[in-house]
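Colleague: Fold the following for me, if possible:
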Amino acid sequence: MNTQNTPRTNLVVLDMAGTTVADGGLVEQAFSAAAQRLGVEPGTPDHAAKLDYVRATMGESKISVFRHLFGDEAGAQAANKAFEEAYGELVEAGRIAGIPGARDAIERLKEQGRTVVLTTGFARVTQDAILGALGWQDLVPLTLCPADAGGRGRPYPDMVLAAFLRTGAVDDVRQIAVAGDTSYDMLSGVRSGARVVAGVLTGAHDRTQLSAAGATHVLGSVAELPVLLEEEDI
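Modeller: The predicted structure follows:
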């Protein structure tokens, strides 16, 4: 049961791609398209190495990934712009859907009296395209991308803390639950001080990776989160 020392988690911060949104590998496809536009040819060792890095850093802010891969800021910004354009084209082509049960889970969390925020490592234009494609524009009161939190995405805690500050839903970070599919989501949640940091197995990383990064719980999907919070009286 809850006590004064274990306040109820009334703010839930959910990742998008891989957690609430199924994109069918669009990140890799968009990266390949963007890289080719920048002269990195598919099938080359350079392309393979860069793609491996993209896979290894799923969940991290995309501009941070491109800063690592392309070095100077101009190159990183050009790569990020090409990636966002390629991803947006794939979204417009109908290559995206909600994770089964995700929308119902969000609605149930809201019915439980919790405020839900959706976050992403993509730029705002891409986040809005995804929300539009799914018809989720009015599903939650706040959506955040790295630019909304001072430019730093995961694994920094900034988006979680921005949700804390901007919603005013809770007055203690221990009243926050974070859920995501990557180790970067887990690190972001842990560093924010969130009481619940739930990994889900519908995306990039497995149970071992999520647990190693600090997950307090590992779920089959986000559909299980409302039940977890309700049954454990968290």
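
Colleague: Only C-alpha atoms from now on, for both contacts and neighbour counts.
Modeller: Fine.

Colleague: All the strands of the chain, residue numbers only.
Modeller: Ranges of strands within the chain are 11-15, 21-22, 97-98, 115-119, 142-144, 176-180, 196-200, 217-219, based on DSSP state E.

Colleague: Is residue 20 in contact with residue 99, as I believe?
Modeller: Yes - counting by Cα atoms under 8 Å, residue 20 does reach residue 99; the two are 5.1 Å apart.

Colleague: of those two, who's got more company?
Modeller: More crowded of residue 20 and residue 99, by other Cα atoms under 10 Å: residue 20, with 28 against 20.

Colleague: Distance check, that one against residue 95.
Modeller: Going from residue 20 to residue 95 by Cα to Cα, to the nearest Å gives 15 Å.

Colleague: One more: residue 231?
Modeller: Residue 231 is 35 Å from residue 95, where distance means Cα to Cα.

Colleague: More neighbours: which of the two?
Modeller: Under the criterion of other Cα under 10 Å, the comparison of residue 231 against residue 95 puts residue 95 first, with 17 against 10.

Colleague: Run through the residues that contact that one.
Modeller: 23, 24, 26 (Cα atoms under 8 Å, 6 or more residues apart in numbering).

Colleague: One more, so I can put them side by side:
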Amino acid sequence: MANSHIKTRLVVFDWAGTTIDFGSRAPAAAFAEVFAANGVSVTDSEARGPMGLNKREHLIAMLNDPSIAERWEKRYGRSWTEEDVDRMYDSFVPVQLEAIQRHAGLVPGLLDVVKELRQQGIKIVGTTGYFDAAAHAVLQSACQAGYVPDANICADDVPQGRPAPWMIYRAMEATGVFPASSVIKVGDTVADIQAGVAAGCWSIGVCDSSSLVGLSERQFQSLSTAEQIDRVDQAAEAFRSAGAHATIRSLCDLPGLIQRISNATTAEPHVLDGRAVLA
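Modeller: All right, here's what the predicted structure looks like:
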């Protein structure tokens, strides 16, 4: 049977944890700081739990976590309110912007990957759960470092952020690319994977720099080979459970995966094989 694949024409990247900010430290640090300022301590894992959502929805998801809610009630003698959300979100915005400045470095290998995709005529769009000012800040920093996507879509640009597919559809609209089977969504959170699946495009999880691993590049490289493999495999399994069609250890593996997709026997997105991580 002839290969009926439609050539990949667009890659939709997430920002923090995928193309910048190895380990997605800026959002997690900002949420932890805001909760601490309100007298409620949260763990790094708790701060990362809802990662990928619109940042206001992320804040609400944290407040709804039973353990955090219990600590909140112990601190204030009541449940949280919408007024609390408004106040905390208002304080979160400048904290997040400051954190971005400290964690805006490009993920290793990104520029080489982008160059290879460009040579294949593939469009590139950035999407993010960041609010507009934060999305502008990461774009500005990335452009200065040499990474210039064709468009940048944030949660404020659509009716609902991830896991809804609207940012991916907006990226397709902005670049004039369709159908969805010619689009690859690459992200580092479960919400990224869910959004890609909902959009009907190829949905790929990147592991080593991901929020699920949650380590800086230096911290990750300091692990033993066995520890690195274990952390990467755990992230990959979470992505697979969320519906990912494939996972890659690092962003550098994306061009090879795109070649595998181009050789697939069917155009429609599907799980490529049963392995946790494709290299």
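
Colleague: coming back round to it: from the contacts of residue 95 of the first structure, list the buried ones, please.
Modeller: 23, 26 (16 or more other Cα atoms under 10 Å).

Colleague: now the contacts of residue 95 of the first structure as TSV including distance to residue 45 of the first structure?
Modeller: Output for these, formatted as TSV (distance: Cα to Cα, whole Å):
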residue	distance to residue 45 of the first structure
23	26
24	24
26	21
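
Colleague: of the contacts of residue 95 of the first structure, closest to residue 107 of the first structure?
Modeller: For those, the residue nearest residue 107 of the first structure by Cα to Cα is residue 23; the value is 21.0 Å.

Colleague: for the second structure, what's the longest helix?
Modeller: helix 82-102 (DSSP state H).

Colleague: Give me the contact list for that one.
Modeller: Around helix 82-102 of the second structure, the neighbours that count as contacts under Cα under 8 Å, 6+ apart are 26-27, 29-31, 33-34, 56, 59-60, 133-134, 137-138.

Colleague: Could you rerun that using 10 Å?
Modeller: 16, 20-21, 24-35, 37-38, 55-57, 59-60, 63, 81, 130-131, 133-135, 137-138, 141 (Cα atoms under 10 Å, 6 or more residues apart in numbering).

Colleague: Residue 221 of the first structure against residue 101, yeah?
Modeller: Yes - taking contacts as Cα atoms under 10 Å, residue 221 of the first structure lies within contact range of residue 101: 8.3 Å.

Colleague: Give me the more crowded residue out of the two.
Modeller: The residue with more neighbours, out of residue 221 of the first structure and residue 101, is residue 221; 24 against 13, by other Cα under 10 Å.

Colleague: Looking at the second structure, name the residue matched to the more buried one.
Modeller: Aligning on TM-score structural alignment places residue 221 of the first structure opposite residue 250 in the second structure.

Colleague: for the aligned partner of residue 54 of the second structure in the first structure, what are its contacts?
Modeller: In the first structure, residue 54 of the second structure lines up with residue 61, judged by TM-score structural alignment. Residues near residue 61 of the first structure by Cα under 10 Å, 6+ apart: 120-123, 145-147, 151-156, 184.

Colleague: correct me, but residue 13 of the second structure touches residue 189?
Modeller: No - counting by Cα under 10 Å, residue 13 of the second structure stays clear of residue 189, with 11.6 Å between them.

Colleague: between these two, who's got more neighbours?
Modeller: residue 189 (29 against 23).

Colleague: Which residue in the first structure aligns with that one?
Modeller: Match for residue 189 of the second structure (TM-score structural alignment): residue 182.

Colleague: That match and residue 218 touch, don't they?
Modeller: No - contact criterion Cα under 10 Å: residue 182 of the first structure and residue 218 do not qualify, at 11.1 Å.

Colleague: Need the residues touching each of the two.
Modeller: Here residue 182 of the first structure and residue 218 have 199, 200, 201, 206, 207, 210 as joint contacts, going by Cα under 10 Å, 6+ apart.

Colleague: Of the residues you listed, which is the most crowded?
Modeller: Neighbour counts for those peak at residue 199, which has 33 neighbours (criterion: other Cα under 10 Å).

Colleague: ok so, going back, now do the same contact list for the match of residue 189 of the second structure.
Modeller: Contacts for residue 182 of the first structure (Cα under 10 Å, 6+ apart) come out as 15, 18-19, 56-60, 154-155, 199-207, 209-210, 213, 215.

Colleague: The residue of the first structure sitting at the aligned position of residue 156 of the second structure and residue 231 of the first structure, how far apart?
Modeller: Aligning on TM-score structural alignment places residue 156 of the second structure opposite residue 147 in the first structure. Note on residue 147 of the first structure: its distance to residue 231 of the first structure, by Cα to Cα, is 35 Å.
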